[in-house]
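Asker: Pasting the sequence and the predicted coordinates here, then a few questions.
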Amino acid sequence: MKQIYVIRHCEAEGQPSEAQLTKRGMKQALDLSELLSYIKVDRIISSPYKRAMETIEPLAKNLNIEVEVDSRLTERILSTHNMSDWFENLRNTFEDLELKFEGGESSREAMKRVVEVVEEIFNSNIDNTIIVTHGNLMSLLLKHFNSEYGFEDWKNLSNPDVFLIKNEKNKVTFERIWE
């Protein structure tokens, strides 16, 4: 059985790639490290964004595991232009996976890259992996495995959040394990 712990980064100071964790986010990262220190972890892969790296750093140090960086785990870009109605536009991209805004990527495009990472993990000889990513990309990954997962589920994610994806005999299931 393959297990992938998918982590959404802790509370951060903003959306840019260089945004770091808040003081509360740093405490959350320590809490996350404590929660996950009891599981077997063979590999950690993270988005290169500072908030994702800071989220997993305490656990990686605790387990003495080097964090691999994978740019396919970066947050999905909705558009490169400011959109006053971004919230509604994001909602629409959960219904129409091909919908794409200027300079951005469609849900299908973003989903494809995160699913590639997960499929590579499933096809590897490693059983227990952690991936650290961002809320929208996490939601799209979960939607890939359950088409009912949608915008309202994304809205209910927390910072941090953790889901466990299991692949047992090519049957993929997931559950939320962060309270």
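Answerer: Thanks, I have the structure now.
Asker: can we go C-alpha only for contacts and neighbour counts from here?
Answerer: Fine.
Asker: got the contact list for the spatially most central residue of the chain?
Answerer: The centroid of the chain falls nearest to residue 133 when counting by C-alpha atoms, centre = their mean (3.0 Å). By C-alpha atoms under 8 Å, 6 or more residues apart in numbering, the contact list for residue 133 reads 6-9, 46-47, 52, 73-75.
Asker: Could you say which of these is surrounded by the most neighbours?
Answerer: The most neighbours of any of those, using other C-alpha atoms under 10 Å, belong to residue 52, which has 31 neighbours.
Asker: What helix or strand is that residue located in?
Answerer: If you go by DSSP states H and E, residue 52 is part of helix 50-63.
Asker: Toward the C-terminus, what is the element adjacent to that helix?
Answerer: Following helix 50-63 in sequence order, the next helix or strand is strand 67-69 (DSSP H and E).
Asker: Go through the helix holding residue 52 and flag the buried ones.
Answerer: Judged by neighbour count using 16 or more other C-alpha atoms under 10 Å, the buried positions of helix 50-63 are 50-60, 63.
Asker: contact partners of it?
Answerer: Here helix 50-63 has contacts from 8-10, 12, 17-21, 25-26, 28-30, 32-34, 36-37, 44, 46-47, 66-67, 132-134, using C-alpha under 8 Å, 6+ apart.
Asker: Then stretch 121-130?
Answerer: By C-alpha under 8 Å, 6+ apart, stretch 121-130 touches 1-7, 40-45, 167.
Asker: between these, which is closest to residue 84?
Answerer: Checking the contacts of stretch 121-130 against residue 84 with C-alpha to C-alpha, the nearest one is residue 7 at 28.4 Å.
Asker: my guess is the closest one meets residue 165, correct?
Answerer: No: the criterion here is C-alpha atoms under 8 Å, and residue 7 misses it with residue 165 at 10.8 Å.
Asker: Put this next to the previous one:
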Amino acid sequence: MLHLYIIRHGETEWNTEKRMQGRLDSDLTEKGKNDALLLGERLKDTVFERIISSPSKRTIDTALHVCEKRQIPIETDERLMEIALGEWQGKTEEEIKALFPAQYDLYWNYPSMYENQEGESFMDVMDRVASFLKELVDTTPVGNVLVITHGVVLKTLYLLCRNAPIDRLWDPPFMYGTSLTIVKLHNGKKELMLEGCMAHCW
């Protein structure tokens, strides 16, 4: 069977400003770097077959801090990138709420109805996450794989594991920076073994 150890990137400067990142990027804060180092210590005795990250700088930087003592190369896969948000990217939540009030309401309260002409829907993200998982099981059917990705990607993964509709996207747990989720993939089933855990920091 295959176990995925999936982490959200560490806290970034834009996270602290409540600024939407999407496909844009900002640097990890000192807290983000330190939390990633603490997670690396927590996982030091776990053997990984592969390490796969979103190509975004914030995820790769997180991977480097978590895996600083490992000799495994860090692969990248675009299917792990954060949701594309078009004009929202780089704006604060308050700016987005003022400029796109109806769309902003759908994003948070009715995710299945949210659309972004210059970006992606949540279903678009879930489809590429499902594609990533299928290919991963085919290429690496057993062992442990470390995956470094983003908040919305993690949320759609939870929906896939629970066979839940898009409108359950924002159900708990909240995805903190460097939170750890473990998923067991076996005989076509996806089972959540650990959800958004921050025990390495708290």
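Answerer: Thanks, I have it. Just so we're clear, the structure is a prediction, and the values are computed from it rather than from any experiment.
Asker: follow-up on the earlier one: map the residue nearest to the centre of the first structure onto the second structure.
Answerer: Counting by TM-score structural alignment, residue 133 of the first structure corresponds to residue 149 in the second structure.
Asker: ok so, going back, CSV for the contacts of residue 133 of the first structure, including secondary structure and distance to residue 93 of the first structure?
Answerer: Listed next are these as CSV, based on DSSP: H, G, I helix; E, B strand; the rest coil; distance: C-alpha to C-alpha, whole Å:
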residue, secondary structure, distance to residue 93 of the first structure
6, strand, 22
7, strand, 22
8, strand, 20
9, coil, 22
46, strand, 24
47, coil, 22
52, helix, 24
73, helix, 18
74, coil, 18
75, coil, 15
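Asker: if we go to the second structure, which of these are intact?
Answerer: Counting by both residues aligned by TM-score structural alignment, their matches' C-alpha atoms under 8 Å, the second structure reproduces these contacts from the contacts of residue 133 of the first structure: 6-9, 46-47, 52, 73-75.
Asker: residues touching residue 33 of the first structure, list them.
Answerer: Contacts of residue 33 of the first structure by C-alpha under 8 Å, 6+ apart are 56, 58-59, 62.
Asker: helix or strand for the counterpart of it in the second structure, which one?
Answerer: Under the alignment (TM-score structural alignment), residue 33 of the first structure maps onto residue 40 of the second structure. Assessed by DSSP H and E, residue 40 of the second structure sits inside helix 30-42.
Asker: Against residue 133 of the second structure, how distant is residue 28 of the second structure?
Answerer: The gap separating residue 28 of the second structure from residue 133 of the second structure is 27 Å, by C-alpha to C-alpha, to the nearest Å.
Asker: Who has more neighbours out of the two?
Answerer: Taking other C-alpha under 10 Å, residue 28 of the second structure and residue 133 do not tie; residue 28 has more neighbours (23 against 16).
Asker: And that one, how close does it get to residue 180 of the second structure?
Answerer: Here the criterion is C-alpha to C-alpha. By it, residue 28 of the second structure lies 17 Å from residue 180 of the second structure.
Asker: Break down the first structure into its helices, ranges please.
Answerer: 23-36, 50-63, 86-95, 107-122, 135-145, 151-155 (DSSP state H).
Asker: So which of those helices is nearest residue 174 of the first structure?
Answerer: Smallest distance to residue 174 of the first structure across the helices of the first structure (C-alpha to C-alpha): 7.8 Å, for helix 135-145.
Asker: just checking, what packs against that closest one?
Answerer: With contacts defined as 3 or more C-alpha pairs under 8 Å, 6 or more residues apart in numbering; DSSP states H and E, the packing partners of helix 135-145 of the first structure are strand 2-8, helix 107-122, helix 151-155, strand 171-176.
Asker: Kindly recompute the last result at 7 Å.
Answerer: helix 107-122, helix 151-155 (3 or more C-alpha pairs under 7 Å, 6 or more residues apart in numbering; DSSP states H and E).
Asker: among the ones you listed, which is nearest residue 87 of the first structure?
Answerer: Proximity to residue 87 of the first structure (C-alpha to C-alpha) singles out helix 151-155 among these, at 9.9 Å.
Asker: ok, residues contacting that closest one?
Answerer: 91, 94, 135-136, 139 (C-alpha atoms under 7 Å, 6 or more residues apart in numbering).
Asker: In ChimeraX, select just the buried ones from these.
Answerer: Remark: buried members of these, expressed as a ChimeraX selection using 16+ other C-alpha under 10 Å:
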select :94,135,136,139
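Asker: Give me the buried positions along stretch 153-161 of the first structure.
Answerer: 154, 157, 159-161.
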